[in-house]
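# here are the coordinates; sequence isn't available:
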């Protein structure tokens, strides 16, 4: 039975600057800054370990159009390791590292095929004669808004057909809407597998055939949570198998601690320590956001130590020199202030107007516009999802009520 096995990755973002994280301890920041390179090495190791026939990289090999010589040299060396094992590589450039960028380039080894700025077909032939047609294109410029999916065609004569596309799945993504497509358009091409890139969250859009975003191999900020990696794909005449492999060196994570029964600072501290130990991963680093909920408003000594940053400093102190660190990146808390809206409305018409205004408020985008328009601030900001907007509104309501009721 004819079959082929390959590794699907995307969005390497080599040399990502890790913007806004220089406040981290030097050793942890350096580890994070090197993490995209470590993830690439892990990808290469996995491809060799699993004895894949080839590797596909679905766009954004580099983080920026002005790709560093170091990033190019590192990628070339890893491609050379694959060449030594007889493993081919097929890649496309995306919106971050588009072909039209003016930059000094280092050539890849002969085992690497980078698709041109037009949709084209590449061939992979296995030693037993199994033939795979791969289809894809590299972004000629950063802003590719056209429906390039319409240019993909199936060329008969191969045992398997694999499409590479760095693009936006219409209707669900908050990412830039480049090279948009609908799922039905992909399925209609009658390929055996679609290797997607651009969205940094792991997701199957379909399993018959597989249409997959592997996510990025290394998370770069607190929006890119959890395990990161790539897919090992096996195509056979009987069907397809896809399995996930983890490649990230540093993992972003978040958790919530219920402090309802914590009657002292020590009890709250011990709960945090238990969570940290539970998040620790052998050989990996973790950047953890903790939110402590339901701190009783009467526990002024505990709230003071949390609000002042003393608890955060205490939790961080023990992790500075750990190889398998769990660094608490953010520590937030909420006070358990009982709010009876009906009772407050009875007390004052002000509360009725306040609650009505909160329920009808939909101007978060306008309220934040000065921040997004600021030349330096907007470099560090991404688009807000609907869930993030809702969370901002809830946080604002909670803080406002806490201040009002305290007074």
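Now that the structure is in, tell me what you want to look at. If you're wondering where the values come from, they're calculated on a predicted model, not measured in any experiment. Numbering: from 1, shown residues only.
# C-alpha only now, for contacts and for neighbours.
OK.
# right, and residue 204 touches residue 196 too?
No - if you go by CA atoms under 8 Å, residue 204 and residue 196 don't touch, sitting 9.8 Å apart.
# Name the residue in these two with the higher neighbour count.
Counted by other CA atoms under 10 Å, residue 204 and residue 196 do not tie: residue 196 has more neighbours, with 29 against 12.
# for that one, helix, strand, or coil?
strand (DSSP: H, G, I helix; E, B strand; the rest coil).
# do the same with the one 5 residues further on
For residue 201, the assignment made with three-state DSSP gives coil.
# quick revisit: hey, what's in contact with both of residue 204 and residue 196?
Counting by CA atoms under 8 Å, 6 or more residues apart in numbering, the common neighbours of residue 204 and residue 196 are 211, 212, 213.
# Presented hereafter is structure B, for comparison with structure A:
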């Protein structure tokens, strides 16, 4: 077989707004507004500069509910650039952009193939008339697809190299809507060499051998739950059919969720110095990108008394926005959260046979069963369509964080001498 290269991306969410940035400085608004588009342009640049053979997009290209003509127009312009370099595009639609939505009849250049909703279809990739790979795919016809679409895929043993293109939740990831759910074994049995998946916004390799199974994540983080590098995968396949995936960051603005302990800090100058050190590291890590950061103060110490005074956090937020939130490599502080507590002997209280001891023991999640009980209790809230579109199901880490915050607040109110 012939060696070839392709780019695998998903979850572009073009023109989707950043969350939690209603107070962003006017000078940064245009940067954030263009971020999803610029990340997409970087993917197009990567395809052209690396002279790939094709581009795969595994759903949620835009948010159909927003009806953004701008998103579709910019998407088409990117595809036209690829057409000028004879690079075909294969894409399927997911839960945010079902094919039967308002954009169904939007026209694309001739180099673009969109997989239908009726059944899994196969399309060959030709180079000088010879087939180098075969792409199998299917699109969502509605937002909530609950069928196991992966079970409809079956590769042809005669195909030179088979790729499955699918928007799906593998293994019922609780942090994402359970759409087109499947198990890893369903994908392994389908006779593919590579699975180009979409839906999960964090890049991860689910399986690193034939078949290679990959989520590329979204190219641009849009809120504080989408931290760290965001990008796509450049996949090189050699003449023996061995695939080598390379994660390529393309994000324009990077999100950070910074947690700083107040242990050992005496006053606000100490706190600002510690934050300044982290900002220096963040700027190095982000490699020239703008940054949006949420600060969360944790731990127990004397500074807690200052942090809980009325207006202190608002004053601190304004100060650090002015300090780091301007320039080409801005570090804009989205919010500051106080999760600190007063200095107490927590271990001692834990073993007391009284109300305080009972409270500490009840608010510590020691095993998976306690965590599951809490998740079941809040599940109806996050299943509500008025909620899940904006928040999504909480991760285990978030639930633990909520319980820890409740513990700090409860202790402050139960202990005597509370300010």
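Okay, I see it. Remember, predicted model here, so these are calculated numbers, not experimental data.
# Now the TM-score, please.
Once the chains are laid over each other, their TM-score by TM-score structural alignment, normalised by the length of structure 1 reads 0.91; 406 aligned residues with a CA RMSD of 2.7 Å.
# Which parts of the stretch 201-350 of structure 1 are helices?
Assigned by DSSP state H, counting those that start in this stretch, the stretch 201-350 of structure 1 shows helices spanning 265-279, 300-307, 310-317, 341-347, 349-360.
# Any chance of those helices in JSON lines with distance to residue 55 of structure 1 as columns?
Output for the helices of the stretch 201-350 of structure 1, formatted as JSON lines (distance: least, CA to CA, whole Å):
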{"stretch": "helix 265-279", "distance to residue 55 of structure 1": "31"}
{"stretch": "helix 300-307", "distance to residue 55 of structure 1": "48"}
{"stretch": "helix 310-317", "distance to residue 55 of structure 1": "39"}
{"stretch": "helix 341-347", "distance to residue 55 of structure 1": "58"}
{"stretch": "helix 349-360", "distance to residue 55 of structure 1": "50"}
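# Reformat these into a markdown table and put mean neighbour count next to each item.
Below are the helices of the stretch 201-350 of structure 1 laid out as a markdown table (neighbours: other CA atoms under 10 Å):
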| stretch | mean neighbour count |
| --- | --- |
| helix 265-279 | 15 |
| helix 300-307 | 15 |
| helix 310-317 | 15 |
| helix 341-347 | 12 |
| helix 349-360 | 12 |
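# any idea which residue of structure 2 is furthest from its center?
Distance to the chain centre peaks in structure 2 at residue 353, reaching 44.0 Å (criterion: CA atoms, centre = their mean).
# show me where the stretch 201-350 of structure 2 has strands.
204-208, 212-215, 231-237, 243-249, 253-261, 290-298, 331-338 (DSSP state E, counting those that start in this stretch).
# Report the angle between the longest helix seen in structure 2 and strand 331-338.
The longest helix of structure 2 (DSSP state H) is helix 26-49. Here the directions of helix 26-49 of structure 2 and strand 331-338 differ by 120 degrees (axes from the mean of the first three to the mean of the last three CA atoms, to 10 degrees).
# mean deviation (superposed) between helix 26-49 of structure 2 and structure 1, please.
Averaged over the aligned pairs, helix 26-49 of structure 2 sits 1.4 Å from structure 1 after superposition, using mean CA distance after the TM-score superposition for structure 1.
# So which of the helices of the stretch 201-350 of structure 1 is nearest residue 181 of structure 1?
Closest approach to residue 181 of structure 1 among those (CA to CA): helix 349-360, 34.2 Å.
# Taking the centroid of structure 2, which residue is nearest it?
residue 201 (3.2 Å).
# Help me confirm that that residue comes into contact with residue 226.
Yes - counting by CA under 8 Å, residue 226 is a contact partner of residue 201 of structure 2 at 7.4 Å.
# and residue 117 of structure 1, helix, strand or coil?
Classified using three-state DSSP, residue 117 of structure 1 is coil.
# got a list of what it touches?
So residue 117 of structure 1 contacts 99, 137, 138, 139, 140 (CA under 8 Å, 6+ apart).
# Kindly report the same for residue 50 of structure 2.
Listed by CA under 8 Å, 6+ apart, residue 50 of structure 2 has no contact partners.
# Distance check, residue 224 of structure 1 against residue 201 of structure 1.
Noted for residue 224 of structure 1: a distance of 7 Å to residue 201 of structure 1, by CA to CA, to the nearest Å.
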